[in-house]
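In: only geometry, no sequence info:
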């Protein structure tokens, strides 16, 4: 999760909430992409998770953040005296922690996929240089392949304590989501309300396809779990009020206001005042907006309250002042780069975007949901509209490739951005997701042992 927003400007009407989102509109010439990814740190000598303060004389998460601060010169983000992240200069990205110590890079807004690939390479070089003296390495998969929830540490961040207390009240898998999953996502811009709606609908409809293409979590506690993306399965029973496929987004007249109305009805987690997180879990933002929040009498909503509330909503595609693609498991570096390539190719080229809409516009809400439900286990063998998902994947990848080719953003060697789709082309050509490849290696090459996965997939 990115850094909590701090803006005490008061707000008192729904129109102001709508305007805050609408302020994200940009001309296409100013579109950027911001790629975020999470990864699990582990001690290489025994494959155990890394706690905040370290263990047995070895450094921990705190030491990684302090080392990165010294190396990069970024501003520390502190919660109750604990460093829990770093903010880059002038909005240029951030490093943050997920609840179980998952180490996250929230990338800066950049113009091209070449830029985001360079950013990833630089980040991995930096963090590995800091981690190596502590005997720490990293692996990126959709779900922790080995550790139980009890073995997983908890990071010292106020909002996570509130969430951990609330999650078991609204679903059975929320704590697994918090402590044992990793994702990669890309944040993309929109030009107008109509552009937002078209991109939201296309990306929601195709998010299960992205889940299948990026499925990389077939393990739980050292064994095969029978799924291709257990991370995606976990989201099906985390908190239905704040997650899912947003069927209302396909209703006639969908708008910024439609999303705001939905967001207002999602219960809050917290209200932050100064450095203090006030637990208001289950309360209504509408009450805060009206100054009638029972837990904080007289407090009125601020811009930061709204921005922070939006960051605690977890649909398959999330709207803030940009759109966040949230359906993919984390994976190795080539997959981390393929995710933004997939969505940029589809959503930042009008020809590709319109053609993608033509592919999905006939699907019903029930069909979209059935696909979403099937994908964690079936992967590319799931079906929609009478077609196997692997066949749809070929068509969608062709659209994305065309979109990237028409963008014609070249690197120093004259290469366009289409090469970043190569890992996805290989998955479809081989008809084997990364999850299926790893499951096969587990049973054959690794003789049913999970330990060899860690050095094989270490970043």
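Out: Looks like it arrived, so ask away. Note that the coordinates shown come from a computational prediction; the quantities given were computed from them, not determined experimentally. Residues are numbered from 1 along each chain as shown.
In: going forward, measure contacts and count neighbours with C-alpha atoms only.
Out: OK.
In: what about stretch 50-62, how long is it end to end?
Out: Its start and end residues considered, stretch 50-62 measures 10 Å (Cα to Cα, to the nearest Å).
In: try stretch 47-64
Out: Using Cα to Cα, one end of stretch 47-64 lies 17 Å from the other.
In: For it, buried residues please.
Out: For stretch 47-64, the neighbour count (16 or more other Cα atoms under 10 Å) marks 47, 49, 50, 51, 52, 54, 59, 60, 61, 62, 63, 64 as buried.
In: Against that first model, consider the following:
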């Protein structure tokens, strides 16, 4: 989840909200790639969750990381809750259950974003190993109950934890027991944003299937290949989902603003203080009529923070966030941005991707979204299996990366980062299915070996 914004400039009208989003438009030469990934810390001895406090806890890890990379601490009161690279633009933050997130800097190529991931994971391992813990990349915590999972000391998470059970069955599981990898990508204009948003939404279940990697809950198979994706189907449907309105005529920044204004707020932040306003309307704040802050209007911070509490499959801010993939192995953290960059940052590929999905109906897209958590590559849409569609999608992405022709120091283009997806397609098997085969075979129906064999 995003860091809270700090910008006290007032916002006085719906037009200001629209203008704030529209200010994200940039020339294609300025397009950047921002990769984010989350991972579960666990004790090397016993494979238990890692608490925040204590000499071998998350706080000590953050302090160790700060000493190593000299990033600025992000504080809530006196409590360190993250780190910020004030020069490069990256950040390290904590998810509610201690999931450790790298929010990568906006970078020019997959080569750079993958080097950033590699450097981060090497740093994390160097600091964490002496403390006696490691990190696991899966979409769902494979072993711990909610009660066993620690709670990070962040004000916004207390408010969300109180509200979530009122609006869905799985909100607390989403917060405390899931991990994702996502990529943030730019748009050149309103029309470019709309096209990328539509392609991203339609193909998000294809990415979910390719990266499906959350088959275990509390030590046993949970009946899904991406249980993380299933969790989002019943977390809070007022703020999640496939955004069918995005495919309607007239879609643009204004239409998304109207959608966001109808999503209930979680909190208003004033200074260091989080004010619980869960369920209330941003429209009231905009109109200086919110009872929690009498007479006050909205600020840029309020709007940016509100947008960060909306969780559709593709999220619009001043860029687009591709949100459908489970956390996974090291190589998959580079494959995800490669997939979407190849699809969306080359106009020929973007056109080809739109041709692939443009005739899918709202009902078909939703049925695909509903089926993929359980069936993954075996789900179907418009008479074709997801495996078939995914082969087309990865090929379109590959051609886009070839045309981008961004080379590393060894002369290699970005297509090499699609390798893990080629392996999945060749086998016709998701990462989750590979884990389940190990569980039923070599692991003797235990999830414990996942902590040894799939740790970073």
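Out: Received it, and whenever you're ready, just let me know what you need. Predicted model only: the values in this text are computed from it and were never measured.
In: still on that earlier bit, please flag which of the buried residues of stretch 47-64 of the first structure sit within helices.
Out: Counted as lying in helices by DSSP state H, out of those, are 61, 62, 63, 64.
In: Dump those to a markdown table, plus distance to residue 294 of the first structure.
Out: Listed next are those as a markdown table, based on distance: Cα to Cα, whole Å:
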| residue | distance to residue 294 of the first structure |
| --- | --- |
| 61 | 37 |
| 62 | 36 |
| 63 | 40 |
| 64 | 40 |
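In: Just name the closest of these to residue 94 of the first structure, please.
Out: Proximity of these to residue 94 of the first structure (Cα to Cα) peaks at residue 64, which lies at 14.0 Å.
In: Tell me the counterpart of the closest one in the second structure.
Out: Matched by TM-score structural alignment, residue 64 of the first structure corresponds to residue 61 in the second structure.
In: Its match contacts residue 127, doesn't it?
Out: Yes. Residue 61 of the second structure is in contact with residue 127 according to Cα atoms under 8 Å; the separation is 6.6 Å.
In: shared neighbours of these two, anything?
Out: Both residue 61 of the second structure and residue 127 lack any common contact, where contact means Cα atoms under 8 Å, 6 or more residues apart in numbering.
In: before we move on, the earlier item: among the buried residues of stretch 47-64 of the first structure, which one lies nearest to residue 30 of the first structure?
Out: Distance to residue 30 of the first structure across those (Cα to Cα) is lowest for residue 64, with 34.1 Å.
In: all strands for the stretch 1-150 of the first structure, in order.
Out: With DSSP state E, counting those that start in this stretch as the criterion, the stretch 1-150 of the first structure has strands at 33-43, 75-79, 82-87, 94-97, 103-106, 136-139.
In: Now name the helix or strand holding the nearest residue to residue 4 of the second structure once chain neighbours are set aside.
Out: For residue 4 of the second structure, ignoring the flanking residues on the chain, the nearest one in space by Cα to Cα, 6 or more residues apart in numbering is residue 305 at 5.9 Å. Assigned by DSSP states H and E, residue 305 of the second structure belongs to helix 300-307.
In: in the superposed pair, what's the mean gap between that helix and the first structure?
Out: The superposed helix 300-307 of the second structure is, by mean Cα distance after the TM-score superposition for the first structure, a mean 0.2 Å from where its aligned residues fall in the first structure.
In: hmm, who's touching that helix?
Out: By Cα under 8 Å, 6+ apart, helix 300-307 of the second structure touches 4-11, 17, 260, 265-266, 268-269, 317.
In: Spell out the residue ranges of the strands in the stretch 151-300 of the second structure.
Out: With strands called from DSSP E, counting those that start in this stretch, the stretch 151-300 of the second structure shows them at 180-185, 216-217, 220-221, 240-241, 267-270, 273-276, 298-299.
In: ok so residue 366 of the first structure is a strand residue?
Out: No. Looking at residue 366 of the first structure with DSSP: H, G, I helix; E, B strand; the rest coil, it is helix, so not inside a strand.
In: The second structure: which residue goes with that one?
Out: Under the alignment (TM-score structural alignment), residue 366 of the first structure pairs with residue 363 of the second structure.
In: quick one: residue 129 of the first structure and residue 336 of the first structure, what's the gap?
Out: Going from residue 129 of the first structure to residue 336 of the first structure by Cα to Cα gives 20 Å.
In: okay, the helix holding residue 305 of the second structure sits on what stretch of the first structure?
Out: Taking TM-score structural alignment, helix 300-307 of the second structure hits residues 303-310 over in the first structure.
In: quick revisit: what residues does the helix or strand just after the helix holding residue 305 of the second structure touch?
Out: Going down the chain from helix 300-307 of the second structure, the next helix or strand is strand 311-312, by DSSP H and E. By Cα under 8 Å, 6+ apart, the surrounding residues in contact with strand 311-312 of the second structure are 239, 240, 241, 242, 243, 323.
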